[in-house]
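Asker: Predicted model follows, preceded by the sequence.
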Amino acid sequence: MKIALAQLNPTVGDLSGNCQRIWEVVQQAEQAGADLVLFSELVVCGYPPKDILLREGFIEACDRAVERLARDIKSEIGVILGHPTGRDLPAGRIANAASLLHQGKVVSRVHKLLLPNYDVFDEQRYFRHGDLKQIKPIEFQGLKLGLHICEDAWWGQPDTFYHNQPLELPDPVKILADAGSDLLINISASPFEIDKRERRHQIVDAHVSQYTVPYLFVNQVGGNDDLVFDGHSFVTDQNNQIVLQMPGFKEGLQVYDTEQSLEAVSLEIETSSREEQLFQALVLGLRDYMYKCGFADCVLGLSGGIDSALACAIAAEAIAPERVHALLLPSRYSSEHSVADSLELVKNLRLDYEIIPIDEVHRAFENLPVIGDDLKIQPAGLADQNLQARIRGANVMVRSNQHGWMALATGNKSELAVGYCTLYGDMAGGFAVLSDVFKRDVYRVAEHVNQRGGRTLIPEHILKKAPSAELAPNQLDQDSLPPYDLLDSILKGLIEDELSVQSLAREYPIETVRWVANKLDRNEFKRRQMPPGIKLSTRAFGSGRRMPMAARFQWEIE
């Protein structure tokens, strides 16, 4: 049998658009000689659909869309795709399903058994667990297909933030393998994280080693809200050799022949650098967020610093340079090189830009009654610094509102973690493109941008100069923050590894760890108000990390 793997980029809720794309790819698969084509989890409605699943009539519309697709596919090709369904379930209950369409009908359907309920996943809020009695292979052209959905492959994983269902729920893959499946097929919507691809291969390797059955993995690609799906679909044969792998971060269709020679060359997992993975995920996440929200252009403040420079480079790659509008907003405290570096960057990237000094507006605030008196109490103090950031944010938002451009916030994960950012100032915007990138990774990805382009796009002076908000005389970030390498190491331990102060104090200075932990907790209210960003790590600020704002936690227990 020839089986086509289709990794598509669906838009959440766009049933007609997604189904049209599915139909087009089915035609392509048929022309390529495929007998069966596989699509990803919930491809009909897009993943994750979240509370749109609760809207009256939505599930019925999804079921009708699947049945319409079945009727519209006139050829003999089989189609397996993911969708939510209410068919054959108690009233008001729905399932995360995969259906086999053939000869104008839905001939088989399976339901997902293991429903993830950790990190960004909340499937138990919506779906009913599959019925154990219905976990069995489906038959097509004489083969038994062990079809299962995403998390069903992750049974028994010990990781803190991966699947760890109660033991009373059995392993769906084992059930399917024991029932005589000729092929194991997993359709997924597995979001990108650094090192996630290798983890998927480890899980599949374990299944194939145990059951000696070929394994086909089909993943969604594209950005939806704060998640990026990297694709990287693949096939592993019964000898645990990778015989097909698809590219990351773009749509694709490839065909696997179950009758291919057992002597087929085993492929090595195609790997790219950490920096390239981050860059590709950031570009795809920004591009899809803008496209799916209806934005063609974006606007951002360009400070001459590394964060806004990298944000510009990502945006230029995502949507084209002429659609990126940079605002240079110097204040009385801005250095000469901040404007010069910004001008060099916009020239290198070929961006549209404007220079709008903010000092006149800043002085107008100083001359206001009451407000001006407050500002004179501590010139260039916290209130005055934040005012400048908010004047800049207001300029960005005026351009955004007037021209329909999406405003980009450029703060990184390190700053957002400890509150080194201004609400309604540099945090203002529609999307926070670097919100899950620590400062040290900002530098690494920026250097990679220059290497991958074959020429210097981000000026060397921006890469080498000491970071500064330039909101007070001679200001440097390190006057207020620990060195970024130290800060980022502690933050990774606190946020991504959920370590205690006591544990981290074994490796880092205890007073610094206490300071960082306190800042992290006290600034939860700021992060609750930040724009959405792109999840790149195991623990990103956003929907997967649900910390209270009004709380007191004793980090160190006596």
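Answerer: Yep, that arrived.
Asker: For the rest of this, base every contact and every neighbour count on C-alpha atoms.
Answerer: Will do.
Asker: So for the top helix by length along the chain, what gets flagged as buried?
Answerer: In the chain, with assignment by DSSP state H, the single longest helix is helix 382-403. Neighbour counts over helix 382-403 (16 or more other C-alpha atoms under 10 Å) mark 384-397, 399-400 as buried.
Asker: That one - contacts with which helices or strands?
Answerer: strand 298-302, helix 359-366, strand 406-409 (3 or more C-alpha pairs under 8 Å, 6 or more residues apart in numbering; DSSP states H and E).
Asker: what comes into contact with the last one?
Answerer: Same thing as strand 406-409. The set of residues external to strand 406-409 that reach it, using C-alpha atoms under 8 Å, 6 or more residues apart in numbering, is 290, 295, 297-300, 396-397, 400, 426-433, 531.
Asker: before we move on, what about stretch 450-457?
Answerer: Identification of contacts with stretch 450-457 by C-alpha under 8 Å, 6+ apart yields 313, 345, 348-349, 449, 458.
Asker: One more to weigh against that first structure:
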Amino acid sequence: MRIALAQFNPIVGDIAGNAEKILSLAHAAIVQGADVLVTPELALTGYSPEDLLLRDSFYREVAKGLDTLEQLDGITLVIGHPVKLGNERFNAATVLRDGHRLGQYHKMLLPNNEVFDECRYFTPGAAPLVFEQNGVKVGVLICEDVWSLEPAAETADAGAEVVLALNASPFHRNKIEARHEALRYRVEETGLPFAYVNLAGGQDELVFDGASFAVDKSGRVVAQAAAYDDELLLVDFADGDLQQGKQTALPGPLESVYRTLVVGVRDYIGKNGFPGTLLGLSGGIDSALTLAVAVDALGADKVHAVMMPSRYTADISVTDSRDMIARLGVKYDEIEIWPMYESFMAGLAPSFAGLEMDTTEENLQARIRGTLLMALSNKSGKLVLTTGNKSEMTTGYCTLYGDMAGGFAVLKDVAKTLVFELCRWRNTVSDVIPERIITRPPSAELRPDQKDQDSLPPYEVLDAIMARYVEGNQSAADIIAAGFAKADVDRVVRLLKINEYKRRQAPVGPRVTQRGFGKDWRYPITNRFS
């Protein structure tokens, strides 16, 4: 029996378009001798449809999509889709062959943590599904089902000889290794081989990294698809086990994060129909990385960078920005903001009389820049990419309606220390980021001789505290006990808490850690817990 794992990039809600993609993959699989084609989880609708799943009209379109796929002959299809039966909704997989529906599996385990809300939409399934193909008994599981023993054990007890696992498993760092490990446990517990197919592509803040694979009865990965790209991975079942197939090398840790950012930008811009992107280029490392990602995602012709210097902008910031523009060849403008700033200050002078200068004047500069970018966005239709990183989002070192103004936050889940690592990695591919941008001390350049570390703990300290508190859910006391200075921990935790209202108004951005400031961060703004 030859199995084809249909790793592809659907568009949420484009049911007819996704069905056409599946048909195209099925035809290609038939040509290559496949007996079964298995799609990812909710492949027909894309993952996740969220509250589209609450609309009856959505299921009527899903039914039409299944009817289209049912017309195909010559191969068995295992299609991931939602289904509504009476008043209950299920995350399902339907087995289709030559105009017949051989069975339908309902996902047993519904994740309701991190970025997953499946208990909001679905009822858990209660029974395994095993169908026969070429004399082989084939079991079906969906995503979360393979992360625990019970569904796999029930499928084995039902007589399965091999298991097909449909997945919509989004990227976070070290996720591919975690999937391999989970499947090895299932193999060890059940004695069955598994073929695991995953989605590819970006959906709002989630990026699905593909990397579909198969493991044999010994737990060895015998076939491995590429990460991020569409692919039809073929794997044969013979002599009671999955056989050795194609092995594609997987990206390393930094390349994985970088490619996640690229796919996130590419699909957010492309799937939403924007003609291109705009971003403010400062001569600093965050905007430099954002620019590199945007060009790699979309091509230089769809990226417009704008330098908006003030009297506090260092000459080398302008020089380095022009240098990077020359390397990448994107459209570039310079707009001096100081005359606008002076006009604002003149208008505010009566209200500010007798008051000392403070961050108000700094934020005003950032807001002028945000206003200019949004005006250019309105005029051109291009989406503004914001350039702030996760360390800044944690501490509120960012300006509402200023550098936070935009439609997609590329570095929202990327810590500052990781920004440096990614820039250095990107320069190993081709030298696009001037070295001085990487080595200069970071500065917002909103007042004379300003440095980020004047206002924040050293980034290596800040990011380590952030990783423990935000991503690891450790308490402040636990972090202090681990050796961090109490003053630093208290400061970071306080800044995190008082800036929740800012994060709630930030644009979405691609998730690269196990806990980003998006779907999986839900803290009350009004909150006295300490």
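Answerer: Nice, I can see it. None of these values were measured; they are calculated from a predicted model.
Asker: Could you get me the TM-score between them?
Answerer: With the length set by TM-score structural alignment, normalised by the length of the second structure, the two chains reach a TM-score of 0.97; 529 aligned residues with a C-alpha RMSD of 1.6 Å.
Asker: ok, back up a step: to Ser99 of the first structure, which of the helices and strands packed on helix 382-403 of the first structure lies closest?
Answerer: With respect to Ser99 of the first structure, and counting by C-alpha to C-alpha, the nearest of those is strand 406-409 at 38.2 Å.
Asker: What range does the closest one cover in the second structure?
Answerer: Using TM-score structural alignment, strand 406-409 of the first structure lines up with residues 383-386 of the second structure.
Asker: Superposed on the first structure, what's the mean shift for that stretch?
Answerer: Compared with the first structure after the fit, stretch 383-386 of the second structure shows a mean deviation of 0.5 Å (mean C-alpha distance after the TM-score superposition for the first structure).
Asker: aligned partner of Ile358 of the first structure in the second structure?
Answerer: Using TM-score structural alignment as the criterion, Ile358 of the first structure maps onto Ile337 of the second structure.
Asker: quick one on the thing from earlier: next one: the match of strand 406-409 of the first structure to chain centre, how far?
Answerer: 17 Å (C-alpha atoms, centre = their mean, to the nearest Å).
Asker: Stretch 88-98 of the second structure too?
Answerer: Its chain's C-alpha centre and that of stretch 88-98 of the second structure lie 27 Å apart, by C-alpha atoms, centre = their mean.
Asker: Give me every residue in contact with that stretch, excluding its own residues.
Answerer: Stretch 88-98 of the second structure is touched from outside by 41-42, 69-84, 101-107, 121-125, 140, 142, with contacts defined as C-alpha under 8 Å, 6+ apart.
Asker: In strands, which of those fall?
Answerer: Using DSSP state E, 76-84, 101-106, 140, 142 are the members of those that sit in strands.
Asker: From the residues you listed, list the buried ones, please.
Answerer: Using 16+ other C-alpha under 10 Å, the buried members of these are 76-84, 102, 104-106, 140, 142.
Asker: Widest-spaced pair of those?
Answerer: Distance extremes for those: the farthest pair is Thr76 and Lys84 at 22.9 Å, using C-alpha to C-alpha.
Asker: so where do the strands sit in the stretch 301-450 of the second structure?
Answerer: For the stretch 301-450 of the second structure, the strands defined by DSSP state E, counting those that start in this stretch occupy 303-307, 331-334, 383-386, 408-409.
Asker: Mean neighbour count and distance to Glu189 of the second structure for these - can I get that in CSV?
Answerer: Listed next are the strands of the stretch 301-450 of the second structure as CSV, based on neighbours: other C-alpha atoms under 10 Å; distance: least, C-alpha to C-alpha, whole Å:
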stretch, mean neighbour count, distance to Glu189 of the second structure
strand 303-307, 23, 51
strand 331-334, 15, 57
strand 383-386, 26, 47
strand 408-409, 24, 42
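Asker: can these go into TSV with extra columns for distance to Asp463 of the second structure?
Answerer: Below are the strands of the stretch 301-450 of the second structure laid out as TSV (distance: least, C-alpha to C-alpha, whole Å):
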stretch	distance to Asp463 of the second structure
strand 303-307	28
strand 331-334	32
strand 383-386	20
strand 408-409	18
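Asker: So which of those is nearest Asn174 of the second structure?
Answerer: Here strand 408-409 is closest among those (C-alpha to C-alpha), at 22.1 Å.
Asker: That closest one vs the first structure, average distance?
Answerer: Compared with the first structure after the fit, strand 408-409 of the second structure shows a mean deviation of 0.2 Å (mean C-alpha distance after the TM-score superposition for the first structure).
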